[in-house]
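A.B. asks: Here's a sequence, model it:
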Amino acid sequence: MLSVKSLVPVLGLLLVLSGCGFYFAEAIIGGQFARPGQFPYQGSLIVNNNYQCGCSVISKTTILLAAHCVVNTHANWGRVLLGTSDLSVGDASIFYYNKIIIHPNFNQATSDYDIALLRLSSAIQFSDRIRSIRMAPAGDNYLENSTAITSGFGEIDHLKHWQTRLKYAHIQLWGRRYCNSANIPLITDRMICAGDPLGRQGPCTGDSGGPLTLGGLLIAVSSTGFGCGTPYRPSVFTYVPMVRAWIDANINA
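C.D. replies: Predicted coordinates for the structure are as follows:
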C-alpha cells in the first residue's frame, strides 16, 4: 500500500451496447459533494494510469465491482484507490491486486451477471477513512420507491464536464411494474433499476462498478444506463441479493 503523490488522470471509459442505447461506466450528476470519510467503502479502479470505474470494499482483501470494468484486463495493469473524497488531493491509499474473479455467467453483450471481485495483494488496515460495507443478504427485497444512495467520481453532466471530487445522489428504486423486459431492453432478474424519474440527478459517465446503498447496506453495483440524466430512463444496477451466493463462495477464493 502506497500514498498517492500526484493527481490521478481521470479519463472515463465509455462503451456502447450497439442497438440498445445502453452505456457502460457511470458517475454522478446533480447530488452533493461527499465529506471526507462519508463513504469509506468507496474506491476507484485505475487501469493503465487512467480512471476506469468505481468499486466497493467488502473485506480487508476483496473489492467488489462490475465485471465489464475488468474484462479483458490483467491484474498487473491496475490498482485501487481508497480513502479519499478528492482524487486531486493526493491523500488516497493505493492497493494493488493480484487476482480478478469475474462471474462465469457474465454476458458482455447484455450486461447480465455484471459482477466481479478483485483480490488485493495486501490487506487493508481499516480506519475512519477506509472500511468495508455490509452487503444485502441473499433473497432480500427492497420496495419500489425506496430511496437509495449512488456515489462516484466522474462526469457531472451530459456535457462531459469532469471533476475529481466524490459525489453522491439520492435516487429511488423502480419496481418491476416498469423495470421489466417490455420497457427496459435486456433487463434480467439479476438487475434492478433506480434513478430520478425527471433525470435531475444520478449516475453518468465514469462510475460503473460503484455502490448503490440503502439503509447502510450495499444492495447493488452500478452497471448500465441510458445516457446521463435522461428523463424516464433509469440507471441499471446488478442486484447484490441475486449474486450474493456467488460473492460469498468466491470472497476468499
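
A.B. asks: CA atoms for contacts and neighbours, from now on please.
C.D. replies: Noted.

A.B. asks: any chance you could map the strands in the stretch 101-250 of the chain?
C.D. replies: 116-120, 134-135, 147-155, 162-174, 191-195, 202-204, 211-214, 217-225, 235-239 (DSSP state E, counting those that start in this stretch).

A.B. asks: What is the fourth one packed up against?
C.D. replies: Just to be clear, that refers to strand 162-174. strand 27-29, strand 32-33, strand 147-155, strand 191-195, strand 202-204 (3 or more Cα pairs under 8 Å, 6 or more residues apart in numbering; DSSP states H and E).

A.B. asks: Repeat that for the shortest one.
C.D. replies: In this structure, strand 134-135 makes packing contacts with strand 217-225, judged by 3+ Cα pairs under 8 Å, 6+ apart.

A.B. asks: just to revisit the earlier point, any idea which of the strands of the stretch 101-250 of the chain is most buried?
C.D. replies: Mean neighbour count (mean count of other Cα atoms under 10 Å) peaks for strand 202-204 among the strands of the stretch 101-250 of the chain, with a mean of 35.

A.B. asks: related to what we said a few turns ago, which among the strands of the stretch 101-250 of the chain is found nearest to Thr110?
C.D. replies: strand 217-225 (9.6 Å; Cα to Cα).

A.B. asks: Also this sequence, please, to line up against the first:
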Amino acid sequence: MEIIGGKEVAMHSRPYMALIQKKDGLLCGGTLIKAKWVLTSARCYDKKLTVVLGAHSLSKPEKVKQTFTVKQLFPHSCFDNETGVNDLMLLELNITAQVNKFVSMLKLPKQFKDIETKTQCTVAGWGTTNAKNKVASDVLMEVNITVIDRRTCNEKYYHLNPVITDGMLCAGDKRGKKNSCKEDAGGPLICNNEFKAVTSFPPKSDCGKNPGIYTLLTPKHIQWIQEITGGDA
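C.D. replies: Next up, the predicted model:
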C-alpha cells in the first residue's frame, strides 16, 4: 500500500517497522513483535522474502539496518484471499534481531474494545506517495487517517464487496486525500498510541479516493500469535 497525502517519518522514530521485500521487488510493511518474529499481511506471502529492520531510506546503506531472510512463513490458517478475513501472517527470521534504539518490538494489544468511528489513527510505509505514481517512496512515510463506520464503508465505498466485518476496520480521509495503499500492506495501524490493526488490502479503485481496510487484532488473533511464536506475545 502507498502512503497518500502523508509526511516523512522522523528518522528511526518507528523502530518496530519492518521493510519486507519480495523477490519481484515489490514491498510490504511489517511489525517486529518479538526479536525473531514479524507480523504482517498474508497478502505479502512470497517463497523468498527479505526483511530489513532499522531502515528509514530504501536507497541509503544506513549502518543501523539489519537484514534477514525468513526461516518460516505462517499465513493465518483461516485467511481468505477473496474476503480478506484473517489477513495476517507471521514471519520467523533466520536469526534473532539485535534490539537497540533503532530496532525494537511493538507491544500487541491487551484490550480489545472496538475502535470508535472518527478515531484518529496513523499508518506508515514505504509505498508510493501518489496514486498515479508507482515508484516506492525512498523514505518511510506516515499519514493520519480516520476510522469510518463499517456500515457507511460497506454501502458507500465497497458495496458489500468485500464485506467489512467486525474483524476489520475501515479508515481513510473524507476528502479522499489521505490513505494507505498496495505496498503498505502488512504495516501496523496505531490508534490512541496502541497497535490495533494490520494494513490489509487497498481499495479496488483510486487509493486516494476510497478508504483502506485493516485487520483488527482480536483475542483470537493474539492467541494464534502466541501459539505460533510460543508464550506470551
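
A.B. asks: Stretch 216-235 of structure 1: end-to-end distance?
C.D. replies: Stretch 216-235 of structure 1 has an end-to-end distance of 20 Å (Cα to Cα, to the nearest Å).

A.B. asks: re the thing from before, do you know which of the helices and strands packed on strand 162-174 of structure 1 lies nearest Asn49 of structure 1?
C.D. replies: Closest approach to Asn49 of structure 1 among these (Cα to Cα): strand 147-155, 15.3 Å.

A.B. asks: Run a quick neighbour tally on Ser59 of structure 2.
C.D. replies: The number of residues packed near Ser59 of structure 2 is 10, by other Cα atoms under 10 Å.

A.B. asks: before we move on, back to that, tabulate the helices and strands packed on strand 162-174 of structure 1 in a markdown table, adding columns for distance to Phe126 of structure 1.
C.D. replies: Converted to a markdown table, these look like this (distance: least, Cα to Cα, whole Å):
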| stretch | distance to Phe126 of structure 1 |
| --- | --- |
| strand 27-29 | 25 |
| strand 32-33 | 23 |
| strand 147-155 | 20 |
| strand 191-195 | 30 |
| strand 202-204 | 28 |
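
A.B. asks: Save the strands of the stretch 101-250 of structure 1 as a markdown table, and put in distance to Asp248 of structure 1 too.
C.D. replies: Below are those laid out as a markdown table (distance: least, Cα to Cα, whole Å):
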| stretch | distance to Asp248 of structure 1 |
| --- | --- |
| strand 116-120 | 11 |
| strand 134-135 | 10 |
| strand 147-155 | 23 |
| strand 162-174 | 25 |
| strand 191-195 | 18 |
| strand 202-204 | 27 |
| strand 211-214 | 17 |
| strand 217-225 | 14 |
| strand 235-239 | 14 |
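
A.B. asks: picking up where we left off before, tell me which of the helices and strands packed on strand 162-174 of structure 1 sits nearest to Val80 of structure 1.
C.D. replies: strand 147-155 (13.4 Å).

A.B. asks: quick revisit: Gln172 of structure 1 is nearest to which of the helices and strands packed on strand 162-174 of structure 1?
C.D. replies: Once these are compared by Cα to Cα, strand 147-155 is nearest, at 4.5 Å.

A.B. asks: how many degrees apart are that closest one and strand 217-225 in direction?
C.D. replies: 50 degrees (axes from the mean of the first three to the mean of the last three Cα atoms, to 10 degrees).

A.B. asks: so where in structure 2 does strand 147-155 of structure 1 end up aligned?
C.D. replies: Strand 147-155 of structure 1 corresponds to residues 120-128 in structure 2, going by TM-score structural alignment.
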